[in-house]
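1. Compute the structure for the input listed below.
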Amino acid sequence: MSNAVKYTEQGSVQVTVTDTATDAQISVRDTGIGIEEEQLERLFIPFERLDSVLRINTPGTGLGLYLTQKIAKDLLKGNVGVESKPGIGSCFTLTIGKQLKANY
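-> Model prediction:
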């Protein structure tokens, strides 16, 4: 959510939670700067900052989405997906299967 707010100068950020029989999804949709399709694969690389972000001089480490994806996969057995269009915005969706078992 912090990235959605950080990169949405005007417009909105919407958070949606969806519960189905097999999984739960949390989606964060914004009307921010959006991301070029060829840069989407770079989003989850540690310390990677996209060209569009560097142009607007926004502070950050490039670790947030990497850590989010790592936690989603390794701890929650889930996934983080993204859809984006430059100038329109982005939607990031965390999907977690309901078969997750506690390790304690």
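
2. C-alpha from now on. contacts and neighbour counts both.
-> Fine.

3. what's the single longest helix in the chain?
-> helix 64-74 (DSSP state H).

4. For it, buried residues please.
-> 64-66, 69-70, 72-73 (16 or more other CA atoms under 10 Å).

5. I'd like the structure of this one too, to check against the first:
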Amino acid sequence: MTTYSSEQPDRADLDATEGPAVVIFGTTWCGHCLAADRYLTPALAAHPEVPVIAVEDGKGRRLGRSYRVKLWPTLIFLRDGVEVDRVVRPTGRAMIDAPLATITQEGPATT
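-> Modelled structure (predicted):
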């Protein structure tokens, strides 16, 4: 089960991240988040080299607003601090595997 941290990293720190990273916005009580865990867990486990930042989102949480998150879970796929892709409410593992493959490829980030 994904553990969402109430501690929020600074957006500037995420923007300065080198290499691939995934930021997940959600909550532990969200039904969509719980349902998505069956796809998230194995997909992310297949890429242990990719840092994952799971952030509890909600009213008054600035980080989620800076990414314009509206629904949970929202996965933001970063490469060198740049958003390369996002997935909202994944309903299958392929929805997570494809952007993971993109951000783990060598080369410059694309948008």
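
6. Can you calculate the TM-score here?
-> Aligned and superposed, the two chains score 0.29 in TM-score terms (TM-score structural alignment, normalised by the length of structure 1); 60 aligned residues with a CA RMSD of 5.1 Å.

7. tell me what the longest helix of structure 1 is packed against?
-> The contact analysis (3 or more CA pairs under 8 Å, 6 or more residues apart in numbering; DSSP states H and E) places helix 64-74 of structure 1 against strand 79-85.

8. ok, then the element right after the strand it packs on?
-> The helix or strand immediately downstream of strand 79-85 of structure 1 is strand 89-97, counting by DSSP states H and E.

9. In JSON lines: the buried residues of helix 64-74 of structure 1, plus distance to Ala4 of structure 1.
-> As requested, the buried residues of helix 64-74 of structure 1 are arranged in JSON lines below (distance: CA to CA, whole Å):
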{"residue": "Gly64", "distance to Ala4 of structure 1": "12"}
{"residue": "Leu65", "distance to Ala4 of structure 1": "12"}
{"residue": "Tyr66", "distance to Ala4 of structure 1": "15"}
{"residue": "Gln69", "distance to Ala4 of structure 1": "16"}
{"residue": "Lys70", "distance to Ala4 of structure 1": "19"}
{"residue": "Ala72", "distance to Ala4 of structure 1": "18"}
{"residue": "Lys73", "distance to Ala4 of structure 1": "21"}
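
10. Looking at the residues you listed, which one is closest to Gly81 of structure 1?
-> Gln69 (9.0 Å; CA to CA).

11. what's the closest non-adjacent residue to that closest one?
-> The shortest distance from Gln69 of structure 1 to any residue other than its chain neighbours is 5.8 Å, reached at Val80 (CA to CA, 6 or more residues apart in numbering).

12. got it, and Val28 of structure 1?
-> Val15 (4.6 Å).

13. Wait, Gln25 of structure 1 touches Asp19, no?
-> Yes - using CA atoms under 8 Å, Gln25 of structure 1 is in contact with Asp19, at 6.5 Å.

14. give the contact list for Ile96 of structure 2.
-> Residues near Ile96 of structure 2 by CA atoms under 8 Å, 6 or more residues apart in numbering: 39-40, 43, 87, 90.
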